[in-house]
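In: This is a predicted model, with the sequence first.
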Amino acid sequence: MVGYDPKADGRNISNFEVAVAGSVSGLVTRALISPLDIIKIRFQLQIERLSCSDPNAKYHGILQAARQILQEEGPTAFWKGHIPAQLLSIGYGAVQFLSFELLTELVHRASVHDARDFSVHFVCGGLSACVATLAVHPVDVLRTRFAAQGEPRVYKSLRDAVVTMYRTEGPLVFYKGLNPTLLAIFPYAGFQFSFYSSLKHAYEWVIPAEGRKDGNLKNLLCGSGAGVISKTLTYPLDLFKKRLQVGGFEQARAAFGQVRSYKGLLDCAKQVLREEGAQGFFKGLSPSLLKAALSTGFVFFWYELFCAVISPTPVKSCWGWMVMGEPGREEYKIQSFDAETQQLLKTAIKDPGAVDLEKVANVIVDHSLQDCVFSKEAGRMCYAIIQAESKQAGQSVFRRGLLNRLQQEYQAREQLRARSLQGWVCYVTFICNIFDYLRVNNMPMMALVNPVYDCLFRLAQPDSLSKEEEVDCLVLQLHRVGEQLEKMNRQRMDELFVLIRDGFLLPTGLSSLAQLLLLEIIEFRAAGWKTTPAAHKYYYSEVSD
């Protein structure tokens, strides 16, 4: 998954590993698409029309340009400027993906917005690309100069280019074209990330679960689609950037046809429109779209692949069932049920219209009240059934039945607790799990906020704190949904922690383990719902001892 996902299970990838995956994906992709990039730049810098009817046009088609470059400059010409291009790709990939992961996580922790929203991915993708651009723009200018020069070469080496450009044009030469670059890169990268996420969701909507055999193919196709859409929407700004980056470099462009000097972004746009017409804004679009499809597809493909290699998603198992594979493609083995019920649940996931979904809801709730391990992950199964029903029939019979049954158990919670402490703990675990998974418009369900709070308040009463099972349940659920609950109603969370602090100070009744757990959750919230390294070392070593 690209970007912070609070639902991601099992994968704990560090910032360094994110940067490494971004760097390697950029390196591999750059090596593969460099020939198209060379052709695209040559097209963008050509003043003459890209047409064979223009006798002064050096290039007029992708294949013709490829043949002519090969004939005149040899195969190595397709990798001109490859060293600065690789430095650009490695640095850009590392900074962009790391910034994007950090920004989406910041959004998740700082607001009630879902970190997976289209708008969040657009803004965070654009900002991360701007940060990366500022870091590597000098290398981009060098790469463009190398790709644009003909024979004989003006710059003999990377060092020669840096020294010559600095001496003849000053230090600001390395930031030529920065304004149009930032203007172009923000929407371009924003659309890349947001459309990539949207296309992945659309892919899962269109392709049936049994047809989703290869997640890597999905990443490649969705990345390619996102690249084509993004490039088409933002292409003119990319052309302006390239024209401005070769300003002061006209002598090396003479062999390719006419050259122009531009005073700035607006002057460049006016000259292109006046001399080349509106179609001039889209010169080189064909190789750019081909390059965008391949480069964006490969970048996301390699990034997700390297992330998976660096930090593979483990197979989780519970007593009753297993979740296997990538997020969004689950296979359930519900082994703790009898054969008839297993078949019922499997059918509900694959073909919800073929079964009684209210019965399915009751079966899941009944089993959750008896099996605490199942109750911890039943929300995933419920979410899968809801998604399948919505896709198949656009209805919500299962969700309605599930919420009705949860309400019945909620109203009888005191009787349940008196009758079975295990059943009560299982119920609290289950309703918190459902709250964690079930969303409306990417927001937690408001109808569950107060019931979940009420259950946690009950667990924080003195008579509950004297029982380690309830203390353990309270702390585990706050770890899971505390941050979301606080965003929905901070006042009630403050009141809950007053109870917890008072309970921690009770003179009698608390075991040493209960006191340790309560102290840990108090520090956990105080640290912004995060476990600091020092706290992790202290509390978990204490618990294990």
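Out: Sure, I can see it. Residues are numbered from 1 along each chain as shown.

In: all contacts plus neighbour counts: C-alpha atoms, from now on.
Out: Noted.

In: Skip ahead from the strand or helix carrying Phe240 and say which helix or strand is next.
Out: Taking DSSP states H and E as the definition, Phe240 sits inside helix 215-245. Counting by DSSP H and E, the next helix or strand C-terminal to helix 215-245 is helix 265-276.

In: now for that next one, which elements pack on it?
Out: With contacts taken as 3 or more CA pairs under 8 Å, 6 or more residues apart in numbering; DSSP states H and E, helix 265-276 sits against helix 215-245.

In: residue ranges of the helices in the stretch 351-500 of the chain, please?
Out: With helices called from DSSP state H, counting those that start in this stretch, the stretch 351-500 of the chain shows them at 357-368, 372-393, 397-411, 413-419, 421-437, 446-459, 462-465, 468-488, 490-504.

In: Included below, for side-by-side comparison, is a second structure:
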Amino acid sequence: MTSILIFMSSSPPRLRSGGIAGGIEICITFPTEYVKTQLQLDERANPPRYRGIGDCVKLTVQDHGLRGLYRGLSSLLYGSIPKSAIRFGTFEVLSNPMRDATGRLDNKGSLLCGLGAGIAEAVLVVCPMETVKVKFIHDQCSLRPRYRGFFHGVREIIRDQGVRGTYQGLTATLLKQGSNQAIRFYVMNLLRNWYKGDDPSRDMHPLVTALFGATAGAASVFGNTPLDVVKTRMQGLEAHRYKSTLDCALQILKNEGPQAFYKGTVPRLGRVCLDVAIVFVLYEEVVKLLNNVWRTD
């Protein structure tokens, strides 16, 4: 946590804004991420434990209390702050040279910059963060949970599998995050340009930003949930069953059918729409605030 605070205090305003937005967002939306991950790990090949979203929530609270819905939060919280900072920071660095004299970025540019931002966050933060999160959540299903906390879990994973153990499913994560951010920034930029029309300086009300963000989030969910399912399986405690990302996808298709690639879509849709809406609104508002507090010449 100390390293995150140092990172935030020494970063430019736009990096700080992305980090702050990411930290707040994950605290609000994590239970939906927990349910989505549990449903994706609940394979048809084994007797399914959950009959649906409500049943997953009910059994989790029954067995572990409300705190059970936040199992694995620490791994995402530690990662979400630098993840969002890297995402928005990379997007700004890549997009600045591509903007015209008015500051407008065309849709092709937003797609490419979003792809670059997604790949950067996948390699630097998301893959190890998601691996730890999935293992934590999967571990809770065990009769004798092994991990006692974030740092204990990380130590155990590295001790058993080395640093490579925190990079399981890297290919799937690169595909997921790259397509995620490419779709989100493309849709967001498309809607923003449409809204502003011929007046690039026109202000966007936070509610408009939230609506556009939720739309961008929904587009990314329907566009890449199959990649998210494969990534989750590749990072679970049973990842050793799969030879590669492709083998994982083929086994899911063979054993569970094509519909299995959309497991967890509803809770993911709820979380992602809220996630992207909150992050874009917070990012824009925090940028305004920090630009006033930390003025640069």
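Out: Nice, thanks for sending it over. Worth saying up front: this structure is predicted, and the values here are computed from it rather than measured.

In: before we move on, back to that, what's the mean deviation for the helix holding Phe240 of structure 1 versus structure 2?
Out: Compared with structure 2 after the fit, helix 215-245 of structure 1 shows a mean deviation of 0.6 Å (mean CA distance after the TM-score superposition for structure 1).

In: That helix: which residues count as buried?
Out: Under the neighbour-count criterion of 16 or more other CA atoms under 10 Å, helix 215-245 of structure 1 has 215, 218-232, 234-245 buried.

In: Pull up the aligned stretch in structure 2 for that helix.
Out: For helix 215-245 of structure 1, the aligned range in structure 2 is residues 205-235, judged by TM-score structural alignment.

In: where's that stretch relative to the chain centroid, distance-wise?
Out: From the chain centre to the centre of stretch 205-235 of structure 2 is a distance of 9 Å (CA atoms, centre = their mean, to the nearest Å).

In: Quick check: Val123 of structure 1 vs Ala129 of structure 1, distance?
Out: 10 Å (CA to CA, to the nearest Å).

In: ditto for Val259 of structure 1
Out: 30 Å.

In: do Pro138 of structure 1 as well
Out: In terms of CA to CA, Pro138 of structure 1 sits 15 Å off from Ala129 of structure 1.

In: So which of these two has more stuff around it?
Out: Ala129 (26 against 20; other CA atoms under 10 Å).

In: any idea which helix or strand carries that one?
Out: helix 118-148.

In: How far does that helix sit from its chain's centre?
Out: That offset, for helix 118-148 of structure 1, works out to 18 Å (CA atoms, centre = their mean).

In: Would you mind finding the match for Thr245 of structure 2 in structure 1?
Out: Using TM-score structural alignment, the partner of Thr245 of structure 2 in structure 1 is Leu265.

In: Share the number of residues neighbouring that match, please.
Out: Count around Leu265 of structure 1 with other CA under 10 Å applied: 17.

In: what do you get for the one 3 residues further on?
Out: The burial metric for Cys268 of structure 1, expressed as a neighbour count using other CA under 10 Å, is 19.

In: What of Phe185 of structure 2?
Out: 25.

In: Who's the closest spatial neighbour of the corresponding residue of structure 1 for His138 of structure 2, skipping the chain neighbours?
Out: In structure 1, the residue equivalent to His138 of structure 2 is Ala148, according to TM-score structural alignment. Counting by CA to CA, 6 or more residues apart in numbering, Ala148 of structure 1 lies nearest to Arg42, which is 6.5 Å off, once chain neighbours are set aside.

In: circling back to that earlier point, ok, which of the helices of the stretch 351-500 of structure 1 comes nearest Glu304 of structure 1?
Out: helix 372-393 (22.6 Å; CA to CA).

In: okay, that closest one sits on what stretch of structure 2?
Out: Taking TM-score structural alignment, helix 372-393 of structure 1 hits no residues over in structure 2.

In: quick one: buried residues of that helix?
Out: 372-389.

In: ditto for stretch 4-21 of structure 2
Out: Phe7, Met8, Pro12, Pro13, Arg14, Leu15, Arg16, Ser17, Gly18, Gly19, Ile20, Ala21.

In: just to confirm, which helix or strand has the last one in it?
Out: Following DSSP H and E, one finds Ala21 of structure 2 within helix 13-41.

In: average gap between that helix and structure 1?
Out: Mean for helix 13-41 of structure 2 is 0.4 Å (mean CA distance after the TM-score superposition for structure 1).

In: can you pull the contacts of Pro451 of structure 1?
Out: Pro451 of structure 1 sits next to Tyr410 when contact means CA atoms under 8 Å, 6 or more residues apart in numbering.

In: what lines up against it once you look at structure 2?
Out: That one, Pro451 of structure 1, aligns with nothing by TM-score structural alignment.

In: Quote the end-to-end distance of stretch 367-375 of structure 1.
Out: First-to-last distance for stretch 367-375 of structure 1 - CA to CA - comes to 8 Å.

In: Roughly how far does the match of His138 of structure 2 sit from Ala77 of structure 1?
Out: 10 Å.

In: can you check Lys346 of structure 1 too?
Out: Lys346 of structure 1 is 57 Å from Ala77 of structure 1, by CA to CA.

In: How about Ile500 of structure 1?
Out: Distance from Ile500 of structure 1 to Ala77 of structure 1, by CA to CA: 69 Å.

In: neighbour count winner among the two?
Out: Shown here are Ile500 of structure 1 and Ala77; by other CA under 10 Å, Ile500 has more neighbours (24 against 20).

In: Thanks again, I'm all set now.
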